[in-house]
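Chemist: Provided below for reference: sequence and predicted model.
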Amino acid sequence: MEASDVLMMELTRSVKAFLQVFHAALLVSLTIKRTKHDIKASHGVASADGI
């Protein structure tokens, strides 16, 4: 196996790992936003700003 092949494999592996972490972080942030929105909606049902 050539050095360039090994390099490409390592690069692909690190990119995949990064994407997994990024995707997990995105899901967590979306869940937090949704939860905050639900809390606002449940507490401020008759709020004037309508958020």
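Modeler: Noted; the coordinates are in hand.

Chemist: every contact and neighbour count from this point should use C-alpha atoms.
Modeler: Fine.

Chemist: which elements pack onto the helix or strand hosting His23?
Modeler: Assessed by DSSP states H and E, His23 sits inside helix 3-43. Helices and strands touching helix 3-43, as assessed by 3 or more CA pairs under 8 Å, 6 or more residues apart in numbering; DSSP states H and E, are absent.

Chemist: second one coming, line it up with the first:
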Amino acid sequence: MIVLVALFFAVGYYNLTAVELIAAVLIFSWIIVFLPITEAARADGDAPTTER
């Protein structure tokens, strides 16, 4: 998606501010989704297991 927006910038459809704004929103959205998933995976790893 970021590459597509950068292509639009190169063509002249978007300006640099729009490209930076879209990239920042995508990156921060990914971080918001990534952190709870990794926290849940870490919490599952801390749970005691009954396997021998």
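Modeler: Sure thing, it's come through. For clarity, every value in this text was computed on a predicted model and none was experimentally measured.

Chemist: what's the TM between chain one and chain two?
Modeler: Here the superposed chains carry a TM-score of 0.61, computed using TM-score structural alignment, normalised by the length of the first structure; 39 aligned residues with a CA RMSD of 2.0 Å.

Chemist: residues near Lys40 of the first structure, how many?
Modeler: Neighbour count for Lys40 of the first structure, taken as other CA atoms under 10 Å: 14.

Chemist: ok, back up a step: report the distance from the helix holding His23 of the first structure to the chain centre.
Modeler: 4 Å (CA atoms, centre = their mean, to the nearest Å).

Chemist: Thr12 of the first structure matches what in the second structure?
Modeler: Structural alignment (TM-score structural alignment) places Thr12 of the first structure against Ala24 in the second structure.

Chemist: measure Met9 of the first structure to Phe22 of the first structure for me?
Modeler: 20 Å (CA to CA, to the nearest Å).

Chemist: ditto for Thr31 of the first structure
Modeler: 14 Å.

Chemist: same check, this time on Gly44 of the first structure
Modeler: 32 Å.

Chemist: neighbours around the aligned partner of Leu30 of the first structure in the second structure, how many?
Modeler: Correspondence of Leu30 of the first structure to the second structure, assessed by TM-score structural alignment: Arg42. Arg42 of the second structure: 11 surrounding residues under other CA under 10 Å.

Chemist: over to Thr50 of the second structure?
Modeler: 5.

Chemist: thanks again, I'm all set now.
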